[in-house]
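# output the structure for:
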Amino acid sequence: MNAEEVYPEIGRILAADLGSLTGNGRFSAMPPSSLHAWSLPEPDKAALSAYGLPGPRTDGLYGVTGDFQPSGEPELTQDGARFYRLGGYAGVRHLAEEGTGRVVLPVPTSAEVHPQLAARFPDRRTFKPVNSSVTAWVECAWRWHWLVPLITEQWKQAEEAQLAAWRDAAGGAPDAEFADFHAPYRRLCRQVVVAFELIDPAAVASEESFWTEVISER
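Alright, predicted model coming up:
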């Protein structure tokens, strides 16, 4: 599928209702029965109950997957705030703050990384915002679940076209051209960023935002 063909498919995924993206629950990892005891806004609990989260991927790509804590009490406490474990991305937990429903991920501390990298990380636990609510996070997670293979394929095609142009030039081909092969891929990423901003402005509030980095990390 080339870039022109993939635009409509990405638009369809971004506009689809979540019920269709979850296969009406067939593809969902559902929260535990203890969800009713979690102190989260009712719309957030309703979103989790209705849609759950994507299960583990089998294509080698990264997405948010469900990994719910089983208990009714928050799993992590820091500085008076308490957090429920919902799932993860590439092995990093995603947590919902008790009361607010704000979704964050724990940033590794200097003691948890290789000593050569320690200077880049804080001395104590901090949290990186992901979404302003569980409801928005569920929506972004499901849309990304279906978007990531399409976007990754466009990146691969751009890389292959660029490599072929380099090979032609190295071989002395007189008509070798160096176009911006990644421009269509970047437009697709921008389309997704704009759509996620409509879902939740906090999701892509800066270049360092979780979803901004995930969408354009290839």
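# can we go C-alpha only for contacts and neighbour counts from here?
Noted.
# which elements pack onto whichever strand in the chain runs longest?
Secondary structure of the chain per DSSP state E: the longest strand is strand 81-89. Contact here means 3 or more C-alpha pairs under 8 Å, 6 or more residues apart in numbering; DSSP states H and E; on that basis strand 81-89 packs against strand 64-66, strand 76-78, strand 92-97.
# of all those strands, which one is nearest residue 127?
Residue 127 sits nearest to strand 92-97 of all the helices and strands packed on strand 81-89, at 9.3 Å, using C-alpha to C-alpha.
# sorry, back to before: give me the residues contacting the longest strand of the chain.
38, 62-69, 73-77, 93-98 (C-alpha atoms under 8 Å, 6 or more residues apart in numbering).
# buried residues in that strand, which are they?
82, 83, 84, 85, 86, 87, 88, 89 (16 or more other C-alpha atoms under 10 Å).
# here's the other one to compare against:
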Amino acid sequence: MSDHHEAVAQALSQPIDLLAAADGPAVAETGDVSAWQLPAQDKTALAHWGVPLLEECRLVPHIQQGAMPELDVRGQKFYALGLFANHEIGVLPSAGEVWAIPADPALPKVFINSSVTLFVETTWRWYWTWKELDALRADIEQYDVLDAFLAFATTRDPRVGAAEPSLWPGLIQSW
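All right, here's what the predicted structure looks like:
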């Protein structure tokens, strides 16, 4: 196993506290999520770890400040978390599901994660996976790293592999 593959294996297995260290990479401000209508663990994960900033991979968190959902997609309200791969990231109140909303209203929204907690965890693991992918550039090993990440994402959140369309498999398969 190469150093890159080993680093990704470590990033996919370490406790989230080690990956989202306060002195680590840039993290989006979390606003006041305590008033959001979400399960307590989702609010805690977002307030405690935030979402990493990964501009080169088009993950740009911008967590809304207000207590009421600010994103309106064809009459459905979402809490706003920022942008990812040219989609707005929205969270369904109460359910806590995370969705990618394309700029083109003719396109369907795309499932990301079953909960904010899983989204926060997966984006932090993607942050560290991306760092290894970036170092690999055009090396064939990048596909092993991508497969390892997708296996993690679908094992941790089975709906990631079952939902159509789904952002994580779409991102990996577009490589």
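# nearest to residue 136 of the first structure, of the helices and strands packed on strand 81-89 of the first structure?
When those are compared by C-alpha to C-alpha, strand 92-97 sits nearest residue 136 of the first structure, at 11.8 Å.
# gap between residue 14 of the second structure and residue 155 of the second structure?
Distance, residue 14 of the second structure to residue 155 of the second structure, using C-alpha to C-alpha, to the nearest Å: 15 Å.
# tell me how many other residues surround residue 161 of the first structure.
Using other C-alpha atoms under 10 Å, residue 161 of the first structure is surrounded by 17 other residues.
# typed the wrong thing, it's residue 26 of the first structure
Neighbour count for residue 26 of the first structure, taken as other C-alpha under 10 Å: 12.
# returning to that earlier point: whereabouts in the second structure does the longest strand of the first structure align?
Taking TM-score structural alignment as the measure, the second structure aligns residues 76-84 with strand 81-89 of the first structure.
# the matching stretch: how far from the chain's middle?
Stretch 76-84 of the second structure sits 12 Å away from the centroid of its parent chain (C-alpha atoms, centre = their mean, to the nearest Å).
# where along the second structure do the helices fall?
Per DSSP state H, the second structure carries helices over the ranges 3-11, 16-19, 40-49, 116-136, 142-156, 159-162, 167-173.
# which of the ones you listed sits closest to residue 27 of the second structure?
Closest to residue 27 of the second structure of those, according to C-alpha to C-alpha: helix 40-49, at 7.9 Å.
# who's in contact with the aligned partner of residue 7 of the first structure in the second structure?
If you follow residue 7 of the first structure across to the second structure using TM-score structural alignment, you land on residue 5. Listed by C-alpha under 8 Å, 6+ apart, the contact partners of residue 5 of the second structure are 132, 141, 144, 145.
# swap the cut-off to 7 Å and go again
residue 145 (C-alpha atoms under 7 Å, 6 or more residues apart in numbering).
# how close does it get to residue 75 of the second structure?
As judged by C-alpha to C-alpha, residue 5 of the second structure and residue 75 of the second structure stand 44 Å apart.
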